[in-house]
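1. coords please:
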Amino acid sequence: MSIDRVGVAGGGTMGAGVAHRLLVNGIEVVLVERDDIEAANARERVIGGLERAHERGYLADEVEGVAGRLTVAGSLDAFAGLGFVIEAVPEQPELKRDLLGRIEPLLADNAVLATNTSSLSIDGIAASLQRPGRFCGMHFFNPVPASDLLEIVRGTASEPGAVEAARELGERLGLTTIEVDDAPGFATSRLGVALGLEAIRMVEDGVASAEDIDTAMRLGYKHPIGPLRLGDLVGLDVRLGIAEYLAAELGPRFEPPKLLRDMVAEGKLGKKSGEGFFSWE
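-> Prediction:
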């Protein structure tokens, strides 16, 4: 199996970030969106990220050379014959199952198919696949180009070879990999959401300001970023969706605070909307 050419399904924030990380590490990328218009938008997203990285000194190579390894398309047919595809569409189980089920027949029989999910059941998503042994989770972290970790998630049917291929790809991308079994929230989201929800409850209860809570965790516990600012970066709507899923699977300790529900309802989603627990103008 070659990992010199990798497909990415979905060109939003996460998909574009995964494509960026692959490109700067010498891997050809086939990035597919749902139509030609969205494919063009995804290309602009990736190229814009490469240009910013170059301007800031994080990318030594010329943008044109790196971008030359990128192919974008508005049809899944562009994945035909690939040996490795990473799905990176929104955290909606039905959407992921449908998309992966349509991608799988296009690939080589021994291809690895991976989902970039932060919490959803790998076994549940694999229900649409004919070859679930060649499927696993690859949880990338936002922003992908600057992250250090890849959480690889083994489904019940995931074959060791598929997991090993995911680990090898992660290491080629310069990421430290961890491997976990399929469980709600895996290791990272389960712990991260628990901390983030408690921080929101503290704001809701008037214990301290968002800034002071984050400062406490950064300086007192050496977290690189506070839980509330991290929630803003991830997206409070995304955090709410994960919390609702974990509450359904693991019980009321993950029940989203009213403040979180209210902020999402008001459109205060964090960085992407310009306002969350912090201002992102």
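2. Only C-alpha atoms from now on, for both contacts and neighbour counts.
-> Noted.
3. As a check, name the ranges of all strands in the stretch 1-150 of the chain.
-> Secondary structure of the stretch 1-150 of the chain, counting by DSSP state E, counting those that start in this stretch: strands at 5-9, 28-32, 70-73, 84-87, 112-115, 135-139, 149-154.
4. I'd like the structure of this one too, to check against the first:
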Amino acid sequence: MTDQPEFRGLDDVETVGVVGAGTMGNGIAQVSATAGYDVLMRDVEAEFVERGLDAIDDSLSRLVRKETLTEEEADAARDRITGTTDLGDLADADLVVEAAPEEMDLKRDVFADLEAVTDEDVVLATNTSTLSVTTIAAATDRAPLVLGLHFMNPVPVMKGVELVVGERTDDAVVAFAHEFAESLGKETWEADDKPGFVSNRILMPWINEGVRAYDEGVATKEDIDRGMKLGTNVPMGPLELADHIGLDVCLHATETLHEELGDRYTPAYLLKRKVKAGDLGKKTGRGFYEYED
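-> Reported below is the predicted structural model:
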């Protein structure tokens, strides 16, 4: 772009707004607070906010037990996080990361509302894993200040953040996003705003083919996962990883890619059947494997 928009640089960012207190939202809030930022975490219901704060408490406690954080550091991080149900509270944010459910209409509504309550020089980022950043940005009048900040799950553990560059995202905003993610202790890579970006464009067909191989009797689920771990040096095989992510999340992402890119992303029948049965993975206690807790 020829005209660089005015926006707040990293030195001006003291408060990070997070829209959504679910798994991704509370993880983003936690790592931001741990890095020293004040955080405003908003969700639509007080119950959701409290659940998100409880998840942060549990995660910080685990990090203390693992001696990754001290008690003092964990307490300080928790004290920096404020939960709210009022989107207007994000008027105090210097940067906002949206982590609402993967529904385009919902995200566009959120961004339109964020534009109304935040200052015009505030960068707005979306944590979308498959949806078009350009389409989301078009709900605002500040498309050059909108980009994708796609954190990996679980956010406090995974080092990677995928930066997704929309059609009108300014280069300086991309550079700012790299700096911000790195200030959280993350490492980054860039992707153009094309379906699935880098991560899910490759990851989802890998998971989907693992499900299909299991359904077709190529090997047991244990041997599919073991073979991929030993053969490709990944920490989890495709079926175990699908359970960890959530089978409903995997199916939704694969369906989105199928719609955009065609038959090579057709969801495996067994994946659809599992989701219909409510066997969504670790979060429901049963997916391809069973979980006691």
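5. Can you calculate the TM-score here?
-> The TM-score (TM-score structural alignment, normalised by the length of the first structure) is 0.97; 281 aligned residues with a CA RMSD of 1.2 Å.
6. want to try CSV for the strands of the stretch 1-150 of the first structure, with distance to residue 166 of the first structure as columns?
-> Formatted as CSV, the entries for the strands of the stretch 1-150 of the first structure read as follows, by distance: least, CA to CA, whole Å:
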stretch, distance to residue 166 of the first structure
strand 5-9, 11
strand 28-32, 16
strand 70-73, 20
strand 84-87, 9
strand 112-115, 8
strand 135-139, 7
strand 149-154, 7
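7. Of all those strands, which one is nearest residue 46 of the first structure?
-> In terms of CA to CA, the element of these nearest to residue 46 of the first structure is strand 70-73, at 9.0 Å.
8. For that closest one, grab the matching residue range in the second structure.
-> Aligned by TM-score structural alignment, strand 70-73 of the first structure falls on residues 81-84 of the second structure.
9. Just give me the mean distance for that stretch relative to the first structure.
-> On superposition with the first structure, the mean distance recorded for stretch 81-84 of the second structure (mean CA distance after the TM-score superposition for the first structure) is 0.9 Å.
10. could you list every residue that touches the equivalent of residue 135 of the second structure over in the first structure?
-> Alignment note (TM-score structural alignment): residue 135 of the second structure maps to residue 124 of the first structure. Contact analysis of residue 124 of the first structure by CA atoms under 8 Å, 6 or more residues apart in numbering lists residue 93.
11. returning to what we had before: compare the strands of the stretch 1-150 of the first structure and report which one is nearest to residue 216 of the first structure.
-> Among those, strand 149-154 sits nearest to residue 216 of the first structure (CA to CA), with 23.7 Å.
12. What does residue 216 of the second structure correspond to in the first structure?
-> Residue 216 of the second structure maps onto residue 205 in the first structure, with residues paired by TM-score structural alignment.
13. From residue 199 of the first structure, how far off is that match?
-> Relative to residue 199 of the first structure, residue 205 of the first structure is positioned 10 Å away (criterion: CA to CA, to the nearest Å).
14. So between these two, which is more surrounded?
-> residue 199 (22 against 10; other CA atoms under 10 Å).
15. my read: the more buried one touches residue 230, true?
-> No. Contact criterion CA atoms under 8 Å: residue 199 of the first structure and residue 230 do not qualify, at 11.1 Å.
16. The first structure: helices as residue ranges?
-> Here the first structure has its helices, by DSSP state H, at 13-24, 36-55, 63-67, 93-103, 122-125, 160-172, 188-204, 210-215, 221, 227-234, 236-250, 258-265.
17. In the second structure, what range does the first one match?
-> So the one you mean is helix 13-24 of the first structure. The aligned range for helix 13-24 of the first structure is 23-34, by TM-score structural alignment.
18. For that stretch, buried residues please.
-> 23, 24, 25, 26, 27, 28, 29, 30, 31, 32, 33, 34 (16 or more other CA atoms under 10 Å).
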